[in-house]
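1. sequence? don't have it. structure:
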């Protein structure tokens, strides 16, 4: 399907990194990566804006939930796609997200949360994740690490690292911990803040470290939080840290 001039400008404005093998975007909340509806505007279909003269286009090598914003990477060549897909499969990448949760005081220590997850049909057409139960098919181990970046006693901005890559992992693990992400209706997150609607899921993929498929070594791609994320953080009475230092280890 051809990409309109408007869509070309739109997707090119999302680019935050480009080299001979890798193309990275700061995806906004609400833009799906893929859907079954051929009429939907998705990031995958917008890859046609970067097609070469032979028709080949970049290939996305991982996914983000539609309502999650942040960094997502495509490979510009087939060898790069194979190398990056293998890196994700073998967990050779490091991902750090920002999440805003509410509730009582949050321990200001790094926490590693481990709980196996299973898919289940919440209602026709809606598949979610839950803590695995006896008899669940295809239970998957899942581990998530988080630490507090900013807190005021009732709102908490977290840096979150999924050490495994399960569907909705961060969302369900924080919910199981009793700290659902603000704006997450599927896992118990509040839909309002101080009486005002929360316009989005407050989860942002802020940083991704990957092995470069051709140059060797690792590259870190950072995606600044968008205005709609920062505005809700400020409405919660917090400020974004000046230096997130997401990859400090």
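-> Thanks, I have it. Predicted, not measured: the structure shown is a model, and the values here were computed from it. Numbering: from 1, shown residues only.

2. CA atoms for contacts and neighbours, from now on please.
-> Noted.

3. I'd like the distance between the residue positioned nearest the centre of the chain and residue 140.
-> For the chain, residue 205 is the residue whose C-alpha lies nearest the centre (Cα atoms, centre = their mean; 4.1 Å). Residue 205 sits 22 Å away from residue 140, going by Cα to Cα, to the nearest Å.

4. Likewise for residue 90?
-> Counting by Cα to Cα, the gap between residue 90 and residue 140 amounts to 15 Å.

5. for residue 24, same thing?
-> Going from residue 24 to residue 140 by Cα to Cα gives 28 Å.

6. Who has more neighbours out of these two?
-> Neighbours per residue (other Cα atoms under 10 Å) separate residue 24 from residue 140, with residue 24 holding more: 22 against 16.

7. Quick check: that one touching residue 72?
-> Yes - under the criterion of Cα atoms under 8 Å, residue 24 makes contact with residue 72 at 5.7 Å.

8. Can you verify my assumption that residue 76 contacts residue 61?
-> No - counting by Cα under 8 Å, residue 76 sits too far from residue 61 to count as a contact (10.3 Å).

9. wait, isn't residue 220 in contact with residue 207?
-> Yes - using Cα under 8 Å, residue 220 is in contact with residue 207, at 6.9 Å.

10. structure B:
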């Protein structure tokens, strides 16, 4: 058998056959995957005393396993505290939500359409999140699905979840290696002068924000690149933009669009009051992970799209955008590699544009009483 024994308290020696997902994994990592109730200290003791065997030979905790090998595990060794930390019982509402947001299920992955306002993982004062729903997708004898990438709380759209430890490692490598293609849709305030191109502006944590906010930092920032294309415009008030991040920095798309002087509609964190349109357009974030194309374990590709959330779809309709315009070119093509001189000139231009936008924001704040605006955009971010 390749999974954990059905009865670990029987007092009998257990044998496991290493499966495809565990090919190349360290022995101690195998225990974390399949027998998490057995602590590392116990595994080390078993290895030292020769009780752990792989194909009949003594094994070390850092040995690499190969598919088809037979692992001999002695009885017992369970940490009571670990054993008691079982799967959480979900409420009927959580079960229903998990079912509603599921787009597709394959042998290796689950793909969900994350609603805006639902965090990907828990944290301080965050008890409702995607990670807390994952028990709904696992069968009784299946491993718990695991996250391999994230979306901001207020960003909606495609989130891929791995169904096995092996597929988690596979997909994680594709995301970290940037071979996965992620296409986002956004509504931005105003219309970029250049309708298609690449934003190259390094990002760093903004001092004084406790790491909660990022900013463009050409001296100390981490490289960050985004390919963008204006799909359609609503006069001079707003534009529908496709975005493809070529790097994966925190808040990258939000900071890059704000640095261009065209913040994402509803993103008060980076756009201030300017991020809210007047009229009846929703004040929620208008950033959606629309499409994901990624290699699948065993060959082929996983290519999925996610429908817009209600507020985003209503805004698109109100502004008169034609959704079919995006489908002709669903995957953006990065522009040709630029020379060092061109990159330096582009970086200076982005820095100048960013400083100009910041000066305008400080000037408005300095005015007595601030600049009054009517309609839904009259107030700052909630």
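-> Good, I have the coordinates. Bear in mind the structure is a predicted one, so any value in this text is a computation, not a measurement.

11. Let me see the contact set for the residue nearest to the centre of structure 1.
-> By Cα atoms under 8 Å, 6 or more residues apart in numbering, the contact set of residue 205 of structure 1 is 68-71, 95-98, 223.

12. number of nearby residues for the aligned residue in structure 1 for residue 89 of structure 2?
-> By TM-score structural alignment, residue 89 of structure 2 lines up with residue 2 in structure 1. When neighbours are counted by other Cα under 10 Å, residue 2 of structure 1 registers 10.

13. Then residue 142 of structure 1?
-> When neighbours are counted by other Cα under 10 Å, residue 142 of structure 1 registers 21.

14. what do we get in structure 2 for it?
-> So residue 142 of structure 1 corresponds to residue 224, using TM-score structural alignment.

15. got the contact list for its match?
-> Residues near residue 224 of structure 2 by Cα under 8 Å, 6+ apart: 200-203, 246-249, 252.

16. Quick check, residue 239 of structure 2 in contact with residue 187.
-> Yes - taking contacts as Cα under 8 Å, residue 239 of structure 2 lies within contact range of residue 187: 5.7 Å.

17. Give me the nearest residue to residue 203 of structure 1, chain neighbours excluded.
-> Once flanking residues are discounted, residue 203 of structure 1 sits nearest to residue 99: 4.6 Å by Cα to Cα, 6 or more residues apart in numbering.

18. What helix or strand is the aligned partner of the one you found in structure 2 located in?
-> Alignment note (TM-score structural alignment): residue 99 of structure 1 maps to residue 186 of structure 2. Taking DSSP states H and E as the criterion, residue 186 of structure 2 maps to strand 181-189.

19. Could you list which of the contacts of residue 224 of structure 2 belong to helices?
-> Judged by DSSP state H, the contacts of residue 224 of structure 2 include residue 252 as members of helices.

20. Save the contacts of residue 224 of structure 2 as a markdown table, and put in distance to residue 125 of structure 2 and neighbour count too.
-> Compiled in a markdown table, these are given as follows (distance: Cα to Cα, whole Å; neighbours: other Cα atoms under 10 Å):
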| residue | distance to residue 125 of structure 2 | neighbour count |
| --- | --- | --- |
| 200 | 35 | 20 |
| 201 | 32 | 25 |
| 202 | 31 | 20 |
| 203 | 27 | 24 |
| 246 | 32 | 20 |
| 247 | 29 | 16 |
| 248 | 26 | 16 |
| 249 | 24 | 17 |
| 252 | 24 | 22 |
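
21. Helices along the stretch 151-300 of structure 2, start to end?
-> For the stretch 151-300 of structure 2, the helices identified by DSSP state H, counting those that start in this stretch occupy 165-176, 252-259, 268-271, in order along the chain.

22. wait, which of those is closest to residue 14 of structure 2?
-> helix 165-176 (21.1 Å; Cα to Cα).

23. where's that closest one relative to the chain centroid, distance-wise?
-> Mean-position distance between helix 165-176 of structure 2 and its chain equals 13 Å (Cα atoms, centre = their mean, to the nearest Å).

24. okay, the longest helix along structure 2 sits on what stretch of structure 1?
-> Determined from DSSP H, the single longest helix within structure 2 is helix 340-366. Per TM-score structural alignment, helix 340-366 of structure 2 has no counterpart in structure 1.

25. distance of the residue lying closest to the match of residue 142 of structure 1 once chain neighbours are set aside from residue 242 of structure 2?
-> Closest residue in space to residue 224 of structure 2, ignoring its immediate chain neighbours: residue 202 at 4.9 Å, by Cα to Cα, 6+ apart. To residue 242 of structure 2, residue 202 of structure 2 is 20 Å away according to Cα to Cα.

26. quick one on the thing from earlier: which residues touch the strand holding residue 186 of structure 2?
-> By Cα under 8 Å, 6+ apart, the list of residues contacting strand 181-189 of structure 2 from outside reads 237-245, 257, 262-265, 274-277, 286-294, 330-332.

27. Report the buried members of these.
-> 238-245, 257, 262-265, 274-277, 286-294, 331-332 (16 or more other Cα atoms under 10 Å).

28. got JSON lines for the contacts of residue 224 of structure 2, with distance to residue 54 of structure 2 too?
-> Output for the contacts of residue 224 of structure 2, formatted as JSON lines (distance: Cα to Cα, whole Å):
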{"residue": "200", "distance to residue 54 of structure 2": "50"}
{"residue": "201", "distance to residue 54 of structure 2": "51"}
{"residue": "202", "distance to residue 54 of structure 2": "48"}
{"residue": "203", "distance to residue 54 of structure 2": "48"}
{"residue": "246", "distance to residue 54 of structure 2": "43"}
{"residue": "247", "distance to residue 54 of structure 2": "41"}
{"residue": "248", "distance to residue 54 of structure 2": "40"}
{"residue": "249", "distance to residue 54 of structure 2": "42"}
{"residue": "252", "distance to residue 54 of structure 2": "46"}
